[in-house]
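K.L.:
What follows is a protein structure lacking sequence information:
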């Protein structure tokens, strides 16, 4: 039986493990932490909104929309009532173009003027919004645990609190297959860093009188927080974030949670009554001088699938599907070569079975 070693068990590693668990491979997953999704995944708000995106066509749009479709079958991925993006009103031509393109792709976009916003979201102060019922927020930690549980029942072996050295990867690659999904940890296996940490902070609020069931997304003029999301979690609890803090930085910056809340209060005055329950920080893996994410062959029998930056939860299913295809057949029907940076090989090659 061929053996696959997956290094890293954040949302990407968990997805890869679950997708591969439907094959006849012997699968081992290694994670340096004591449980799945304790790194970048734990810090993510989990907002996935490819339908709302201004990008209408292209390979990256194809992958994001296809990945979104995987979530419709997951009960834990349907806990919010869509995403409302607050914005300036575009021209009628642009609105119709976007609506028609998304309809052709199988999705609905609604345009809400000020009156409609007042009717549906009276606590939001805005002139215009774009509503996408298919976009959503997903609890990445809960989902990772779900995928780990599913994979475990099919025989996948998880090794917690286990750090993997380069020598181990090189040894496995002589006869087995290796998938590196370990985010910033990828740098340990490379002669020069290829992934940088981008810090982010978020705030959990309690505001029992705020009645919003959907994710609210808006742009700001603040370079530390260029766009923000207010995510309902139930029982008057909301998550707000996140900042985007490039190196060099020192987290946490105590001022930034207050800046987050001040921005949210401008579009939702009810949040003046909010109480901060907690704040948290995390680093997101962003490729250096390469597209996000990075997929490709580091060497024969070693695949890289990491560097998803702010799209890890969105792209986890499609990434896992591509990795599964490459391991089984050496190619995938999904477009992926454009995500292969220059230090990886896009050459498709069926993994050797032993």
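P.N.:
Received, thanks. Quantities reported herein were computed from a predicted structural model and do not represent experimental measurements. Numbers count the residues shown, from 1 in each chain.
K.L.:
going forward, measure contacts between C-alpha atoms and count neighbours the same way
P.N.:
OK.
K.L.:
Show me where the stretch 201-350 of the chain has its helices.
P.N.:
255-267, 312-329 (DSSP state H, counting those that start in this stretch).
K.L.:
Neighbours of the closest residue to residue 3 other than its chain neighbours, how many?
P.N.:
Nearest non-adjacent residue to residue 3, counting by Cα to Cα, 6 or more residues apart in numbering: residue 26, 4.7 Å away. Other residues within reach of residue 26, judged by other Cα atoms under 10 Å, total 16.
K.L.:
Make JSON lines from the helices of the stretch 201-350 of the chain and add mean neighbour count and distance to residue 31 to it.
P.N.:
What follows is those, written out as JSON lines (neighbours: other Cα atoms under 10 Å; distance: least, Cα to Cα, whole Å):
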{"stretch": "helix 255-267", "mean neighbour count": "17", "distance to residue 31": "31"}
{"stretch": "helix 312-329", "mean neighbour count": "23", "distance to residue 31": "17"}
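K.L.:
ok, and the closest non-adjacent residue to residue 86?
P.N.:
residue 129 (4.3 Å).
K.L.:
can you confirm that neighbour is in a strand?
P.N.:
Yes. Under DSSP: H, G, I helix; E, B strand; the rest coil, residue 129 falls within a strand.
K.L.:
Around it, how many other residues sit close by?
P.N.:
By other Cα under 10 Å, the residues close to residue 129 number 23.
K.L.:
before we move on, back to that, out of the helices of the stretch 201-350 of the chain, the one nearest residue 3 is which?
P.N.:
Checking the helices of the stretch 201-350 of the chain against residue 3 by Cα to Cα gives helix 312-329 as the closest, at 10.7 Å.
K.L.:
what helices or strands is the closest one leaning on?
P.N.:
For helix 312-329, the packing partners by 3 or more Cα pairs under 8 Å, 6 or more residues apart in numbering; DSSP states H and E come out as helix 11-20, strand 47-48, helix 59-70, strand 302-306.
K.L.:
can you state the direction angle for it and helix 59-70?
P.N.:
Computed by axes from the mean of the first three to the mean of the last three Cα atoms, to 10 degrees, the angle separating helix 312-329 from helix 59-70 equals 100 degrees.
K.L.:
check contacts around the nearest residue to residue 203 once chain neighbours are set aside.
P.N.:
Nearest residue to residue 203, sequence neighbours excluded (Cα to Cα, 6+ apart): residue 279, at 4.4 Å. By Cα atoms under 8 Å, 6 or more residues apart in numbering, the residues touching residue 279 are 201-204, 257.
K.L.:
Can you show me the strands along the stretch 51-200 of the chain?
P.N.:
Under the criterion DSSP state E, counting those that start in this stretch, strands of the stretch 51-200 of the chain are mapped to 83-86, 110-113, 128-132, 136-137, 157-160, 177-180, 195-206.
K.L.:
One more to weigh against that first structure:
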């Protein structure tokens, strides 16, 4: 039996990981630490809140004393570190929060882990506690690719281009250093773009779905031909599961969806899926009367092209060969099944995203 401390577990990917873990490891205990900033939402954890093996703690990863107390009180032997500021646009307009959370927050966690798992046992004449510190990173640390460049591998040189990706790269290096310098048992995973349930509505796919349902424009950066590799969020959780159970300590593992799409094509695909749902289910027109699909009009008419984002990376692509060969990883969800599940989830969980939408996202572009 393990006890996991999941940082950022009330966010999109973290919450989906918590659901996955408690469903698949019913004897394990999961402690979620989340500051509940704008993207953290307790409603994301509603499916597990009655689980006796689940505990939620509101707190900041920069609070080292709090982290130490949680590691000690709950006998935590595994940290899965999701907590991060992650929206590139926000990092351009307000980078301070990204430096604070992504770099200093990770540093605080590493210090707490080293103290509780390595230093204190040695001071007491005991062996270090069996442990794992898993750090969740992003493909954006590798920079950008041209249309013909090979996909990112684990040994691709880091070349971050935004304050967000630079802060994640810095945290990756700190995790690596704590392994090589102090012997902390760490692993790192670098993932491609996630999508699925509980995705905060400022991100591409949920923004398209919710804007279409509210008859709002779909503003697209530049020509919309920025390419991303898309990964269903539960497949990401599965990949981390494999890294925790089979991954070699000190190693990085890429987790990707083998699924590259241009942004504009993603937008059109989602529009078509929403239209099909309205054709198949007449009740949707009554629930979402503002949607152009309710009037049997083209949702693609909402697409608007706007000035490209500063320093916008053109293409990301993950080569997950190492993760496949060493750990047996393959995405379980195809994009066709994953995106259909995602659209269904947003159509069936209107109360979740309406509670979040307060008008501050209407000017976001993708």
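P.N.:
It's in. Worth saying up front: this structure is predicted, and the values here are computed from it rather than measured.
K.L.:
Just give the TM-score of the two.
P.N.:
The TM-score (TM-score structural alignment, normalised by the length of structure 1) is 0.31; 148 aligned residues with a Cα RMSD of 5.2 Å.
K.L.:
returning to that earlier point: distance to residue 68 of structure 1 added to the contacts of residue 279 of structure 1, as a markdown table?
P.N.:
Shown next, in a markdown table, are these (distance: Cα to Cα, whole Å):
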| residue | distance to residue 68 of structure 1 |
| --- | --- |
| 201 | 25 |
| 202 | 24 |
| 203 | 26 |
| 204 | 25 |
| 257 | 30 |
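K.L.:
hang on, the earlier thing: figure out which of the helices of the stretch 201-350 of structure 1 is closest to residue 113 of structure 1.
P.N.:
Nearest to residue 113 of structure 1, of all the helices of the stretch 201-350 of structure 1, is helix 255-267, at 15.0 Å by Cα to Cα.
K.L.:
hang on, the earlier thing: would you mind putting the helices and strands packed on helix 312-329 of structure 1 into a markdown table with distance to residue 326 of structure 1 alongside?
P.N.:
A markdown table is the format used below for those (distance: least, Cα to Cα, whole Å):
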| stretch | distance to residue 326 of structure 1 |
| --- | --- |
| helix 11-20 | 11 |
| strand 47-48 | 25 |
| helix 59-70 | 16 |
| strand 302-306 | 9 |
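K.L.:
Using the three-state scheme, assign residue 5 of structure 2.
P.N.:
strand.
K.L.:
what about it, distance to residue 33 of structure 2?
P.N.:
7 Å (Cα to Cα, to the nearest Å).
K.L.:
what does residue 19 of structure 2 give?
P.N.:
From residue 19 of structure 2 over to residue 33 of structure 2 the distance is 15 Å, taken as Cα to Cα.
K.L.:
Who has more neighbours out of these two?
P.N.:
Higher neighbour count among residue 19 of structure 2 and residue 33: residue 33, with 25 against 19, using other Cα under 10 Å.
K.L.:
Helix or strand for that one, just tell me which one.
P.N.:
strand 29-34 (DSSP states H and E).
K.L.:
ok, now residue 114 of structure 2?
P.N.:
helix 106-114.
K.L.:
Pull the number of nearby residues for residue 71 of structure 2.
P.N.:
Residue neighbour count, defined by other Cα under 10 Å, stands at 22 for residue 71 of structure 2.
K.L.:
Doesn't it lie inside a strand?
P.N.:
No. Under three-state DSSP, residue 71 of structure 2 sits outside any strand and is assigned helix.
K.L.:
Now do the contacts for residue 304 of structure 1.
P.N.:
Contact analysis of residue 304 of structure 1 by Cα under 8 Å, 6+ apart lists 179-181, 294-298.
K.L.:
Quick check: residue 182 of structure 2 vs residue 176 of structure 2, distance?
P.N.:
For residue 182 of structure 2, the distance to residue 176 of structure 2 (Cα to Cα) stands at 10 Å.
K.L.:
more crowded one of those two?
P.N.:
residue 176 (21 against 12).
K.L.:
And the more buried one, which helix or strand is it part of?
P.N.:
Assigned by DSSP H and E, residue 176 of structure 2 belongs to helix 163-182.
K.L.:
Now do that helix against helix 106-114, angle only.
P.N.:
30 degrees.
K.L.:
So which bits of helix 163-182 of structure 2 are buried?
P.N.:
Residues 163-172, 174-176, 178-179 are the ones in helix 163-182 of structure 2 that count as buried (16 or more other Cα atoms under 10 Å).
K.L.:
what's the next secondary structure element after it?
P.N.:
For helix 163-182 of structure 2, the following helix or strand on the C-terminal side (DSSP H and E) is strand 186-191.
K.L.:
Check which helices and strands that next one sits against.
P.N.:
Against strand 186-191 of structure 2 (3+ Cα pairs under 8 Å, 6+ apart) you get strand 132-138, helix 163-182, helix 233-246, strand 252-255.
K.L.:
number of nearby residues for the closest residue to residue 67 of structure 2 other than its chain neighbours?
P.N.:
In space, and not counting its chain neighbours, residue 67 of structure 2 is closest to residue 112: 6.3 Å by Cα to Cα, 6+ apart. When neighbours are counted by other Cα under 10 Å, residue 112 of structure 2 registers 23.
K.L.:
Tell me if I'm right that residue 112 of structure 2 and residue 70 touch.
P.N.:
No. At 9.8 Å, residue 112 of structure 2 and residue 70 do not qualify as touching, with contact defined as Cα atoms under 8 Å.
K.L.:
Please enumerate the helices of the stretch 251-366 of structure 2.
P.N.:
Counting by DSSP H, counting those that start in this stretch, one finds helices in the stretch 251-366 of structure 2 at the ranges 263-280, 283-287, 321-327, 335-348, 350-356.
K.L.:
To residue 241 of structure 2, which of those lies closest?
P.N.:
helix 321-327 (9.9 Å).
K.L.:
which parts of the closest one are buried?
P.N.:
Buried residues in helix 321-327 of structure 2 (16+ other Cα under 10 Å): 321-324, 327.
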